[in-house]
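>>> Here you go, sequence then predicted model.
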Amino acid sequence: PGHLRAVENEHDPALRALSDRLRPFLEALKDAGLEARVVSGGSTPTFWYSHRIEGLTEVRPGTNIFNDRTTAAIGACGWDECAYSILAMVVSTAVRGQAVVDAGSKALAKEELRGAGSGFGALLDRPEIGVRAVSEEHGILDLSGTDWRPQVGERVRIVPNHVCVSVNLQERLLGVRGGEVVETWEVAGRGRGRG
């Protein structure tokens, strides 16, 4: 069900249709003496509904470990369930209505938000403030809809649109609890699209 990206209340018809397509395929395999012992699907948006797909025996919801802006936007998680963010510093406030941070496409990735909304991420503590544009090294925060004005040097946490791509861009992840780094995880598969 990894291709299903509907908002939560639109899952049922799509899951039924998928189940209806999967059932005859699994029956044909069985009739040919090739019964499928493992039928796997990956999808964070439909993770809690995958049991409705007849014949599915396992799920691999990759984004679910951290969640991201897209997952929250379609209702598959709450904003407070986003456990991954990029720590960035405000480096310029010279242009009215925006702030520049030191996190761009090399940290956040360059995948725009699907569906409602736009941009490349949003502030964890102020989700109404999005990253309007990115270059490789910098992001531009859109402050046009808020009275909040950050200071140069202030740190912000940005939730990317797609956590999978962002994680793949990092050498290591820091596990933070209560403002303190408690773990460091090396990203062993960083930049590896193939074996």
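All right, it came through fine. Residues are numbered from 1 along each chain as shown.
>>> Could you use CA atoms for every contact and neighbour count after this?
Fine.
>>> This protein: helices as residue ranges?
Along the chain, the segments classed as helices by DSSP state H run 11-31, 69-73, 105-108, 163-168.
>>> tell me which residues in the first one are buried?
Just to be clear, that refers to helix 11-31. Within helix 11-31, the residues that count as buried by 16 or more other Cα atoms under 10 Å are 11, 15, 18-19, 22, 26.
>>> repeat for the last one
Buried residues in helix 163-168, counting neighbours by 16+ other Cα under 10 Å, are found at 163, 165-168.
>>> Find the nearest non-adjacent residue to residue 111, please.
Sequence neighbours aside, residue 120 is the residue nearest to residue 111 in space, at 6.3 Å (criterion: Cα to Cα, 6 or more residues apart in numbering).
>>> Take this one as well and set it beside the first:
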Amino acid sequence: MTEARPGEYIFNDADNVRMGTCGGLEDVGLLVATTVVSTSVDGQVIIDAGTKTLGREGNPEKGFGLVPSIPGSVLRLLNEHHGYLSIPDGVPRPAVGEVLTLVPNHACPVANLFDEFVVMNGGSAPERWPVDARGHLS
């Protein structure tokens, strides 16, 4: 390794998993909760996470993030507010309203797009941590 990327190493992300620079999905510390908002097209669901949640890191072949609970799925397209998740034949589609856990391709832009993190630590109650470096207006 010839460089360090502060911000990415603390979280890891889907790109780190693909490159093998972390132990796998269990080493990812930044996840996005997203809700299924449509199932009207066979073989896909639409989620409420788009470029304003995930950035533009990805492409239709590799996808724009991973949904580990749906093996073989590909988050193939994003617009500002929605993502189009392709579901393989024979794999049950989640229902409208179901919350999915998404692993972003690149943690850095995702961390910058939110005002706070909800931090989970084992069985402890969730904590809210502000993202102070965003430059809030008073």
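Nice, thanks for sending it over. Keep in mind that this is a model prediction, so the values were computed, not measured.
>>> on that earlier part again, switch the buried residues of helix 11-31 of structure 1 over to a markdown table; also include distance to residue 106 of structure 1.
Putting these into a markdown table (distance: Cα to Cα, whole Å) gives the following:
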| residue | distance to residue 106 of structure 1 |
| --- | --- |
| 11 | 33 |
| 15 | 35 |
| 18 | 36 |
| 19 | 39 |
| 22 | 39 |
| 26 | 42 |
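>>> of all those residues, which comes closest to residue 82 of structure 1?
residue 11 (21.3 Å; Cα to Cα).
>>> would JSON lines of the helices of structure 1 with distance to residue 140 of structure 1 be doable?
Below are those laid out as JSON lines (distance: least, Cα to Cα, whole Å):
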{"stretch": "helix 11-31", "distance to residue 140 of structure 1": "34"}
{"stretch": "helix 69-73", "distance to residue 140 of structure 1": "17"}
{"stretch": "helix 105-108", "distance to residue 140 of structure 1": "11"}
{"stretch": "helix 163-168", "distance to residue 140 of structure 1": "17"}
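>>> Quick one: closest of these to residue 79 of structure 1.
helix 69-73 (5.7 Å).
>>> Can you give me the stretch of structure 2 that the closest one aligns onto?
Taken onto structure 2 by TM-score structural alignment, helix 69-73 of structure 1 occupies residues 14-18 there.
>>> again with stretch 95-107 of structure 1
Going by TM-score structural alignment, stretch 95-107 of structure 1 sits over residues 41-53 in structure 2.
>>> buried stuff in that stretch?
Along stretch 41-53 of structure 2, these residues count as buried under the neighbour rule (16+ other Cα under 10 Å): 43-53.
>>> Save these as TSV, and put in distance to residue 14 of structure 2 too.
Shown next, in TSV, are these (distance: Cα to Cα, whole Å):
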residue	distance to residue 14 of structure 2
43	23
44	21
45	20
46	20
47	18
48	19
49	16
50	16
51	16
52	18
53	15
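>>> List the residues that contact residue 157 of structure 1.
Taking Cα atoms under 8 Å, 6 or more residues apart in numbering, we find residue 157 of structure 1 in contact with 85-88, 123-125.
>>> again, only this time at 10 Å
For residue 157 of structure 1, the contact set (Cα atoms under 10 Å, 6 or more residues apart in numbering) comprises 84-89, 121-126.
>>> Pick out the most distant pair among those residues.
It's 84 and 89 that sit farthest apart of the contacts of residue 157 of structure 1, by Cα to Cα, at 16.4 Å.
>>> Look at the two and report which has more neighbours.
For residue 84 of structure 1 versus residue 89, neighbours defined as other Cα atoms under 10 Å are more numerous around residue 84 (23 against 19).
>>> So what does the more buried one match up with in structure 2?
By TM-score structural alignment, residue 84 of structure 1 lines up with residue 30.
>>> mind checking how far that match is from residue 62 of structure 2?
19 Å (Cα to Cα, to the nearest Å).
>>> try residue 98 of structure 2
For residue 98 of structure 2, the distance to residue 62 of structure 2 - Cα to Cα - is 24 Å.
>>> do the same with residue 11 of structure 2
In terms of Cα to Cα, residue 11 of structure 2 sits 20 Å off from residue 62 of structure 2.
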